[in-house]
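>>> got a structure for you, letters missing:
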């Protein structure tokens, strides 16, 4: 035994102080290896749609209802199953209705408690008692453990359990206990959650989603381009801030910034009223939903135009700072001909819908006016000093990254940039060329430096990479030749709007290409899968999210309401348990209120992607590999105790 290994064993001996302790832990870990693997839940492209997100999280993409069906079969009616499922999803709200309407409340409590306990027994069966115990709510931990644990020593078990439930009802704790049981079922039905990018933008509640994720028991996040731009904004990068504010204005979600994050937009509002009061802002119409307060429409439209022009200026400055980005064609303000009312894009002249740009100096089109500069400084301070935003972004850094390898699958938001022949596209970053996995790694390095580095050139240069990851042609999470924001506002001709996708998207069915990507990230090509989102799958036109025979799954199906007419559904989610992988296509979600009152769930069409030949156990997972390593060192420690190399405590 070398000195390094001996040092490891000595450290381990502080935790397992003698032969008995080490042996007990070996037995415990070895038994865990033979339990079924936990259920993984994959969501992507949530885009601020917090009500649908929360519902899908509560029902585990149908996992709760499947557990109810497995447990009760035909012994209870379909209506009772729906009612029980709704109670599990929304216990507080459902109890409030029941308490007003139910004539025999005590009987309802008794039946509901019995059914909830049965469901908990089923969903907890594949976990160790220790793991279940850690998940139990503190107030009812002992009682729940008594109810779900078989007690051989109790002769009349039914009477024993009935008396526990009867007492809970008699002392007036039934509502609290039902709520605790329901939340526990939600907690146990999903072991680990993957968010494959794009929490932010378009929808009204990304801050609510982030609050939920920060409290979730086990989660990882693969950054999407919409997340990255918010992370850049939180770091104080002005071009990212302008993009974030413009997107909020475009979708009628400025309240997300003002009310959700407490970011003061008054300086921008005052500037917009003064500067754009008599300016045509019609092409900057707001895409709003039923929750939008239309009394703000005129002001928001002016703010929309004001921040868009600031954005185009800041992006032009950034592109000039970084010629290695090769994005000069994205600088369009100096290509405007005000007399002809045209703009030249990629060598072609297009008529413009609006040339009334009071803050743009044709001689120096990318310079901010003095007032614009003041507005941006105020916004920068507001973003950087927003405690809630900073907490959410630190969570994204702590739990997230550009990609994730988990249980033999590769997760990323967009694509691995490819050339038309399927080879990895080389992208120049910091004077060097990167491709494949190395491109992901270097971009993540710069993103982390852009947020955490101290003031100076390194921080500024790294922050510019946030913007490149958001919209650069070589960015894996963007995956397009250009972001045609300017053209979509100012040019009617649809040809100018085209955003050519990376070759990755035309090569998805070629197994050789997919295998090359998997091998690049160190994965076996036989059983591994790629899971990504970013580009909505248009089911309405017959497009399938399952690519390359199931090796690649694109699970963006339109969580965002802005995409649902295009996709025909309201999002895909993926569930992977010990028996296989199942893709779930969701119908549009009406509202949480409708789900409670009508006991309506999201109708979900389930597609089996893969059924495992043998049931996957903990031993087959990343956790299993870590446990194997722990067992190895514990057995070494056991041997060291027996040989006297390390002295055990009595």
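Arrived safely. What you see is a predicted model; the values in this text were computed from it and never measured.
>>> going forward, measure contacts and count neighbours with C-alpha atoms only.
Noted.
>>> Check which residues of stretch 159-170 are buried.
Neighbour counts over stretch 159-170 (16 or more other CA atoms under 10 Å) mark 165, 168-169 as buried.
>>> Oh, that last question was meant for stretch 132-149, not what I typed.
Using 16+ other CA under 10 Å as the test for burial, stretch 132-149 gives 132, 136, 144, 147-148.
>>> Would you reformat these as JSON lines and include distance to residue 459?
What follows is the buried residues of stretch 132-149, written out as JSON lines (distance: CA to CA, whole Å):
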{"residue": "132", "distance to residue 459": "44"}
{"residue": "136", "distance to residue 459": "44"}
{"residue": "144", "distance to residue 459": "51"}
{"residue": "147", "distance to residue 459": "56"}
{"residue": "148", "distance to residue 459": "54"}
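>>> this is the other structure I want to compare:
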């Protein structure tokens, strides 16, 4: 039998069947290594805010504007530069607006076509022609390639290019061409996108964001706790389903489930009206909702209470079924004195704000009523049978993970669980102990088992792990001692609402601890180009907090897209750009609306902070892609040697 290397070379020879083919590919790959590294864009904590997310994606956190500045410098006014940027972000809408006031559209088309071509040339300059060609919009691929590629054999290039542009205008294709080339610029200014967690919950459009991400050219996703609870719901884990519905109800976003995913909530609505029809449900007011329809608001509040009570019951069942999760203290319904209307927590008695529990049997408080059982059975079928939801969750599985090491940066959402002394915390999962990287790896394996395991026990444990990741104190994606959902609804005393953070957050400025975390994931703290990119925790800039921690080794870049947090932070958060010149932290103001962005030509990246700037531009050879290309070159050189030594025959 032939050894592995021989079989591998034989397969490689199918792709490169001749000395010429192998040589050409080596030359091509070697040339790519010497191009500037592509721009990486880091976004986190999007929380369903589709319009703000879409705008930041379009402007590449200022990358488009920086390209415009590179090309035009002081030859264009700030006003003209901003108009051009807005045209690139929203070409169709901007053209429609200009048409209302512009008397000579032919001149306007000509001026802006020339400007767009120059910006696209600059954006394409760091890529191979082959890569640019693959990015070209199909309808105008040939024309755009002609315009952005120098043609030395044409003596009168200016006349040649002028004729192309005037023909585009004359035959009525200027608008479509502007839309196409604007899309190309957006595509080229960012080479790779990192979503560092929490696409879901709070905002109204996570399903729209997922559709957008599924068509994006190059990305990875680090799951946030809000993403994983949706994954658990899609897998049929009942506590996750209840949490997802409760959060949608709380933020007035049940439309996400009904209209976005086609999940029928009528059984829950009917049940809520029957059981809580006379209950004002004052503890279950919606958060951040401005719905003027009072009847709809009251129905949502009743549905909110109904699913919350179901959630507390199911979570109690899960806690009893999984004693190894160590959450017995979070099973609360049996701690209620239903006659007195009080609950005892940590030896102290508290009066409940709401004592109407018609579906709870005090003798068996975690048992669902027959009607609640029916509601949850229907919802489970709806979630597991929803084709669009399953498609989105499998996309998260294929493109996502709990952490990622990419170009010497460690990306994760939340925290690495630590002990009080700053050492890695050891966590037990199904009788096995894990800490640090091994904990992340074990949790991720169980998430995938929840979707794909054939063994029923592994599958069920995997589903329950998704709920564990959502709220367990030992979950790296949660990182607090408890999720005080019950207390926030039912108790007035603020001390019961407190969620104590994992010691990780106390040590985030400690170089020794951060160095140990980097070492755990295979990175060298002493290297200038290693960093931790951390999502999950909003940075309260109005309180003087900085997103840059540990002398620049840690970046906490909660995108701040969620409007619910913006009063606390005083800003819409941060994103990060890592290009061939270094690391750039971008601060964002709250996003008003798409209409405002077009009408006022307003942008939301307000300021940028250089975290690290290199003396010489970083090249592809210094990146993870470069390492892969070097491996391919080495393999091809072995293939070339095999052809030349006669070990392999060319396949002419």
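Arrived safely. Everything numeric in this text was worked out from a predicted model, so none of it was measured.
>>> where does the TM-score land?
Put the two chains on top of each other and the TM-score (TM-score structural alignment, normalised by the length of structure 1) is 0.98; 649 aligned residues with a CA RMSD of 1.1 Å.
>>> still on that earlier bit, what about the buried residues of stretch 159-170 of structure 1, which are in helices?
165, 168-169 (DSSP state H).
>>> closest to residue 577 of structure 1 among those residues?
Using CA to CA, residue 165 comes nearest to residue 577 of structure 1 of those, at 32.0 Å.
>>> picking up where we left off before, what's the closest of the buried residues of stretch 159-170 of structure 1 to residue 319 of structure 1?
When the buried residues of stretch 159-170 of structure 1 are compared for distance to residue 319 of structure 1 (CA to CA), residue 168 comes out closest, at 66.3 Å.
>>> The closest one contacts residue 176, doesn't it?
No: using CA atoms under 8 Å, residue 168 of structure 1 is not in contact with residue 176, being 9.6 Å away.
>>> And residue 631 of structure 2? What does it align with in structure 1?
Applying TM-score structural alignment, one finds that residue 631 of structure 2 aligns to residue 629 in structure 1.
>>> Show me the longest helix that occurs in structure 1.
When structure 1 is scanned for its longest helix (criterion: DSSP H), the result is helix 297-321.
>>> With structure 2 overlaid, report how far that one is off on average.
Here the mean offset of helix 297-321 of structure 1 against structure 2 after fitting is 0.3 Å, by mean CA distance after the TM-score superposition for structure 1.
>>> Next up, the contacts around residue 436 of structure 2.
Each residue near residue 436 of structure 2 by CA atoms under 8 Å, 6 or more residues apart in numbering is listed here: 416-417, 424-426, 517, 520.
>>> Out of those, the closest to residue 71 of structure 2 would be?
Nearest member of the contacts of residue 436 of structure 2 to residue 71 of structure 2, counting by CA to CA, is residue 517, at 41.4 Å.
>>> which SSE is the closest one in?
Taking DSSP states H and E as the criterion, residue 517 of structure 2 maps to helix 511-520.
>>> how much does that helix stray from structure 1?
Looks like 0.6 Å for helix 511-520 of structure 2 (mean CA distance after the TM-score superposition for structure 1).
>>> List of residues touching that helix?
In contact with helix 511-520 of structure 2 (CA under 8 Å, 6+ apart) are residues 410, 416, 422-423, 436-437, 507-508, 524-525, 532, 550.
>>> ok, now with 6 Å
residue 525 (CA atoms under 6 Å, 6 or more residues apart in numbering).
>>> closest to residue 39 of structure 1 among the buried residues of stretch 132-149 of structure 1?
Within these, the smallest distance to residue 39 of structure 1 is 14.5 Å, found for residue 132 (CA to CA).
>>> Mind reading off the mean deviation between the particular helix or strand that has that closest one in it and structure 2?
Taking DSSP H and E as the criterion, residue 132 of structure 1 maps to helix 129-135. Helix 129-135 of structure 1, aligned to structure 2 and superposed, deviates on average by 0.4 Å (mean CA distance after the TM-score superposition for structure 1).
>>> and that helix, what other elements does it pack with?
Helices and strands touching helix 129-135 of structure 1, by 3 or more CA pairs under 6 Å, 6 or more residues apart in numbering; DSSP states H and E: there are none.
>>> now residue 13 of structure 1, what's its secondary structure?
helix (DSSP: H, G, I helix; E, B strand; the rest coil).
>>> Without its sequence neighbours, what residue ends up closest to it?
Nearest residue to residue 13 of structure 1, sequence neighbours excluded (CA to CA, 6 or more residues apart in numbering): residue 637, at 7.3 Å.
>>> outside of stretch 598-611 of structure 2, which residues touch it?
So stretch 598-611 of structure 2 is contacted by 86, 583-589 (CA under 6 Å, 6+ apart).
>>> got a winner among these for most neighbours?
Comparing those by number of neighbours (other CA atoms under 10 Å), residue 86 comes first, having 25 neighbours.
>>> roughly how far apart are the nearest residue to it once chain neighbours are set aside and residue 205 of structure 2?
In space, and not counting its chain neighbours, residue 86 of structure 2 is closest to residue 601: 5.9 Å by CA to CA, 6+ apart. To residue 205 of structure 2, residue 601 of structure 2 is 23 Å away according to CA to CA, to the nearest Å.
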